[in-house]
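1. based on what follows, work out the 3D shape:
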Amino acid sequence: MADSQFPKSMNFNGFLDSDVPYSNNNNFSFSAGTTTTRPFSSHGLSLGLQTNVNVTRKSNRGGDEEESRSESDNNLEALSGDDLETDDNNNNNKPPRKKKKRYHRHTPKQIQDLESVFKECAHPDEKQRLDLSRRLNLDPRQVKFWFQNRRTQMKTQIERHENALLRQENDKLRAENLSVRESMRNPMCGNCGGPAILGEISMEEQHLRIENSRLKDELDRVCSLTGKFLGSSNPIPDSSLVLGVGFSTLQPQRFEISNNRTGSVNVSDFDERSRYLDLALVAMEELVKMAQSREPLWVRSLDSNGFDMLNKEEYEKCFSRCVGLKQDGFVTEASKESGTVIINSLALVETLMDSERWAEMFPFMISRTSTTEIISSGMGGTRNGALHLMHAELQLLSPLVPVRQVSFLRFCKQHAEGVWAVVDVSIDSIREGSSSSCRRLPSGCLVQDMANGYSKVTWIEHTEYDENRIHRLYRPLLSCGLAFGAQRWMAALQRQCECLTILMSSTVSPSRSPTPISCNGRKSMLKLAKRMTDNFCGGVCASSLQKWSKLNVGNVDEDVRIMTRKSVNVPGEPPGIVLNASTSVWMPVSPRRLFDFLGNERLRSEWDILSNGGPMQEMAHIAKGHDRSNSVSLLRASAINANQSHMLILQETSIDAAGAVVVYAPVDIPAMQAVMNGGDSAYVALLPSGFAILPNIQQREERNGNGNVNGGCMEEGGSLLTVAFQILVNSLPTAKLTVESVETVNNLISCTVQKIKAALHC
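-> The predicted structure follows:
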């Protein structure tokens, strides 16, 4: 695969954005946005596919910010008109001159309105910017550049304030230091005020000397830590220098303070920040050693899949714990997986360090994530030395496995040319009194560039969690690492990168689709399918993104979870009361056979009441991988039953080595026709249902006295099937939920499971 086939970045849905200019450096921008007049906001996922790792990080956002800075003045005013124009009156022998830039000064009313919006939201999305531009009679680019410049100005003000505080502290330290020196030169008696006898030093002087010595030691430690953290070979500053000078030159150069996004943590204390750096360095060293080690630290499992499982006793000999003492009732899961991925190291690092792009890369595994604090943004415009404090909700698509809430540090470091490492570690050991049901021991990946835009990725997952919160049906799956382990992360990464590569090709999907779809239509369909899948996962795992209320009903099966929520003026959802029912069951068939059965539109009538008793026809197909099973498709009832239904079915199917998903939702025919013509999909109402399939593991294991798994044999024993439905039971949000509605949903999910078992002769 040649280098020229891969642009440096592309969006999650992999299509060229018409409003981004083409540049000679082959840096394309892809967006999942539509071209209709109704606004829709979507954060893109960039995927770089290049082999030249010497190129520093570039992005469309950086280009826009540079252009905005060059086209705005100190009063945050946007440029309008042409930037460059040759002078026709110039002599032919002289080079063309640049015409002076014409500036557009905002009116006081416009600035006042922009400032009021900035106080509420410093990062408006595309929909908000379009609304502002229409309301203030400004160009959308002017609004965008104004907010970029305003954020830059705010950041500069914060840095100035931090520097002013540092200068004050330095002046204070310098004054104390001079006072100590003066007292040492002219010692005075504390009783009579006369010259002190040699050897007679006041108690105050002694305290000053001790404090001065402590400050010098602290400066030496900070300089050493910072040099090690940044991998710098520069000599450590001499601590004999004046303390104020050494401290003031160190702080602004090393760290960049950002606004706290959530308000939950403020990493402003230097001592706390140094402890974060200490923890990140220890975690990075442990991750690299574990990634490069083999036996006896890693033991190959005896099953056909060949997992790398951690030897607990060997680990305890080689490493010391950095996340605090192990809590009672906690067990450990640890796994390692290596493979090649069609993404280069720089692009993967950028994806992992951006919380939104990280969540889009692993849509079935991450329900919600955020960057709480940027402690360090890196060096020289790269991610080398970047340290972020993050929070994430990790999910397994089953109501029997609770969502994992983790707060952790994410540290990125470049170890060599084209070799990067990203490590995560929980911060429980730093925050006193902090406890959670899940801890991330040093986990992450080591990435090394290969030829043709590929990378070799070694992934390590090392976690401690409370096993008592997990249903017994899923405990073997978690302990072997197939649920949250390295194999699942690696399989999801490979599938998603392959999907982005396939979507980038403009010749694959249209030629295989039964109904021709335009480029804008493909983008709209993929947007709609992504929203459908995200809502499905949020309903199964009860994500905090959706406010679900759990119902306890006596006549509902114990393993069936019933939840409800009210939908009022939510774009893309029908108004009223929504019920979500989900359950997980064991099926004595392989995951692949179960996936092929549920994803086959010809066999859909055997379990789906929406098929009207007949087979379904595939009206449109968009491939998302080399395996045709990874796709987004549009289904319709057969010709016999077509006149009885006014609905189409949008379906997304996905499968990899770690599991499979089949998600679908009925949609109106007129609305879907508008989407296929490139219309805005944000307002198409849908409620998703579907299935999640995982391999069932029967494990014979040996445990030591601490409850850790030392090894064992794992055997596949069928599949774990999760079935979930979202149904509108009443179109009035103010209506009360009835027992009959709950019983109807419970009967629907039980009937579907029984039909699947009967069709597969279980």
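2. from here on, contacts and neighbour counts on C-alpha atoms
-> Noted.
3. if I read this right, residue 373 contacts residue 389, doesn't it?
-> Yes. With contact defined as C-alpha atoms under 8 Å, residue 373 reaches residue 389; the gap is 5.0 Å.
4. longest strand anywhere in this protein?
-> strand 709-730 (DSSP state E).
5. pull out the buried residues from that strand.
-> 709-712, 714, 716-730 (16 or more other C-alpha atoms under 10 Å).
6. cool, and stretch 501-516?
-> 501, 502, 503, 504, 508, 509, 510, 513, 516.
7. here's the other one to compare against:
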Amino acid sequence: MFPSNNMFGNPHHLLDMVPQAPENHDQLDLIGGGDEFVDLLGDQSGDEEQDPNQPLHKKKRYHRHTQQQINQMEAYAPTHHERHENTQLRSENERLRADNMRYKDLLANATCPTCGGPATVREMSFEDQNLRIENARLKQEIDRISAIAARYVTNKPVLSYPNLSVPAASRVQDLGVGNFGPQTGVAAETYGSGNINNPTNLIPTETEKPMVIELAVSAMGELVRMAHAGEPLWISSTENSSEGLNEDEYMRTFASGIGPKPLGFKTEASRESAVVIFNRENLVRIFMDVNQWTSVFSSIVSRAMTLDVYSAGVAGNYNGALQVMTAEIQVPTPAVPTREIYFVRYCKQQADGIWAVVDVSLDSLRPNIFRSRRRPSGCLIQELPNGYSKVTWVEHVEIDDRNVHTIYKPFVNSGVAFGARRWVTTLERQCERLARVMAINMPPGDTGVIPEGRKSMLKLAERMVTSFFNGVGASTAHTWTTLTGNGGDDVRIMCRKSINDPGRPPGIVISAATSFWLPVPPKRIFDYFRNVPQRNEWDILSNGGDVQEMAYIASGRDPGNSVSLLRVRSTCPSLLNMLILQETIVDSTGFYVVYAPVDVVAMNVVLGGGDPDYVALLPSGFSLIPDGSYNQASGVPEVGSGGTLITVAFQILVDSTPTAKLTMDAVTTVNDLIKCTVEKLKGILLGGGVTIENMKR
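-> Okay, the predicted model is just below:
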């Protein structure tokens, strides 16, 4: 431990503050002179008689001390004491000077506990000392965790702890993105087990913490090896650029871990790499901050929580950070159940300068609860010049997917729905969008907005898209009612109350969604939705009026990634004060069109650079997933055709009073509305002059 701050002060300054004691008789003149003072002491003998046997000496004369002399003698005692104290202070200052020189020599040869480089020689503040002490403690913690990792060189099996009861804890931090606060369901068709809705039961006990740490460290080693390995662990496909995992080789290579695959579960494993326009520091922060993680991956992560934080890392750079989490992973459709995962996330800088973030399920702590588990999965991040990074993603899960809707089974079985490619392409696209948001200068091609309004409009569109994704999936926080119609397409209805939320209009809101399949490539359908002059053919908000684009902002390199502000020219009074905010999204795994009506007055505030958080939104939209499968002869989805899985989702305010009761008339109206939209789209895309052959060209 370093000495306190005053020990690093200037010793000469301390000497200047010490009063100096007299060292010779000349200095005693302050109290009357040296000889005179001796005489004064001698005169105290009094008037004694001379011994006749002794030699005759001159008899001292009797002298009574004056009051001034008495005062001078009384002052001598503290002066003598001060001289003694001054001598001690000189010795102390000499010791401090020697210590000061010794500490400076130590600092000159000190190394930084974070980077290992030389430390800067300077006067240290009290905060500096505390930081150094804390860094040293954290470094010891990382060394301890690394020592645990060394034990896995011999493939030591993970300890098996019993299922212990967990006391309630107040550290649970719900950082997910909810839609409407208190929710009421119309019926009880719920997907998933709902276990992450009771997070306090998932917090590991003190007894279980060693297992969590050992599992995280073991998972980190496995992730790094799987990211770098080639054949025979990974087998390249001859049909495309994808890779498949050799499960037998995997079990031989990684005998330890979370145990054998549960009965009835199937394996999904994939690996993908991409170069993204974010540096390593920002990427690591996205993964270790649950708010940023759910925001960037809003199309994949419906909600997430941090249950406990074992380590926040060293000096704020997340090296050694370890936290226990839960999350729901989704496809933007209610037809595919979400995957609940309970896991530990561990971040560590690798020896070769590459950072790694790994997740691994903790279902062994709570067995027979979750229907999906994540073997060591995550990414390696290698920083490149000019603010870019190379990300290598490994996704390895075991899942019971028997509740997936029939039309989505080929898509899920292909591994694209929840695989590494979807994670990487989403990250790549979102990094481009974030870079556009942070851009200082107005990029070429953006029209109709000023720089301040551009940033506010992008922020508003981000909230709209996040709300859409979190409202269309099969999260266990939702309760969907299935309405089966004569047409064969199931419509799912969900009712919610919007109360005291400035970002949404107050009242009763009905969410309605349905999914269907068309033998048309998703890019063709996507381009049709983006065609502004044709919008009045399908959008009920336009009411048949002409639609014009007022503002346009590119949110990525692909022209399909953009944010637009649309105006409807109509004689309808209800449309005079309404604009439409829209964001279109495209990557190799899906196409999305999300839009919401917005008030003219509120939008003018946003265009002027005002706060967009108080603009009320109820987003609707389309999810267009390439199924990669269709057989023209049988009509049954098979690999090779290039059809589209379409999800249509509306959010409609049916009553502006939150305390109102939901009526069946409102449900029927919303059901008819979404079915009418679906039939209209089928008629446009498959008939009426727009043939399948034309759409595929």
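8. which ones among the buried residues of stretch 501-516 of the first structure lie within helices?
-> Among those, DSSP state H puts 501, 502, 503, 504, 509, 510 in helices.
9. residues near residue 279 of the second structure, how many?
-> The number of residues packed near residue 279 of the second structure is 19, by other C-alpha atoms under 10 Å.
10. ok, it to residue 387 of the second structure distance?
-> 5 Å (C-alpha to C-alpha, to the nearest Å).
11. what's residue 128 of the first structure aligned with over in the second structure?
-> Aligned counterpart of residue 128 of the first structure in the second structure: none (TM-score structural alignment).
12. residue 142 of the second structure: what's its closest spatial neighbour, skipping adjacent residues?
-> Counting by C-alpha to C-alpha, 6 or more residues apart in numbering, residue 142 of the second structure lies nearest to residue 320, which is 5.9 Å off, once chain neighbours are set aside.
13. in the first structure, what residue corresponds to the one you found?
-> In the first structure, residue 320 of the second structure lands on residue 385 (TM-score structural alignment).
14. run a quick neighbour tally on that match.
-> 20.
15. wait, what's in contact with it?
-> Neighbouring residues of residue 385 of the first structure by C-alpha atoms under 8 Å, 6 or more residues apart in numbering: 229, 230, 376, 377, 378, 379, 411, 412, 413, 414.
16. tell me which of these fall in helices.
-> residue 229.
17. what range in the first structure does stretch 525-542 of the second structure sit on?
-> Mapped onto the first structure using TM-score structural alignment, stretch 525-542 of the second structure spans residues 594-611.
18. buried ones in the matching stretch?
-> Buried, per 16+ other C-alpha under 10 Å, within stretch 594-611 of the first structure: 594-599, 601-608, 610-611.
19. who's in contact with it?
-> If you take C-alpha under 8 Å, 6+ apart as the criterion, stretch 594-611 of the first structure is touched by 612-618, 629, 635, 637, 653, 660-662, 693, 752, 755-756, 759.
20. let's see 6 Å
-> Under the contact criterion C-alpha atoms under 6 Å, 6 or more residues apart in numbering, stretch 594-611 of the first structure has outside partners 613, 614, 615, 616, 752, 755, 756.
21. so which of those residues comes closest to residue 291 of the first structure?
-> Among those, residue 756 lies closest to residue 291 of the first structure (C-alpha to C-alpha), at 42.4 Å.
22. corresponding residue for that closest one in the second structure?
-> Here residue 756 of the first structure is matched to residue 681 in the second structure, going by TM-score structural alignment.
23. that match should be in a helix, yeah?
-> Yes. Assessed with DSSP: H, G, I helix; E, B strand; the rest coil, residue 681 of the second structure lies in a helix.
24. mind checking how far it is from residue 551 of the second structure?
-> Using C-alpha to C-alpha, residue 681 of the second structure is found at 26 Å from residue 551 of the second structure.
25. how about residue 427 of the second structure?
-> Relative to residue 551 of the second structure, residue 427 of the second structure is positioned 26 Å away (C-alpha to C-alpha).
26. one step back: which of residue 681 and residue 551 of the second structure has more neighbours?
-> For residue 681 of the second structure versus residue 551, the count of surrounding residues by other C-alpha under 10 Å is larger for residue 551: 18 against 15.
27. so which elements touch whatever helix or strand that one lives in?
-> Under the criterion of DSSP states H and E, residue 551 of the second structure resides in strand 546-554. When contacts are defined as 3 or more C-alpha pairs under 6 Å, 6 or more residues apart in numbering; DSSP states H and E, strand 546-554 of the second structure packs onto strand 562-569.
28. ok, residues contacting the strand it packs on?
-> In contact with strand 562-569 of the second structure (C-alpha under 6 Å, 6+ apart) are residues 542, 545-555, 579-584.
29. do stretch 467-487 of the first structure as well
-> Contacts for stretch 467-487 of the first structure (C-alpha under 6 Å, 6+ apart): 333, 335, 336, 337, 400, 401, 459, 460, 461, 697.
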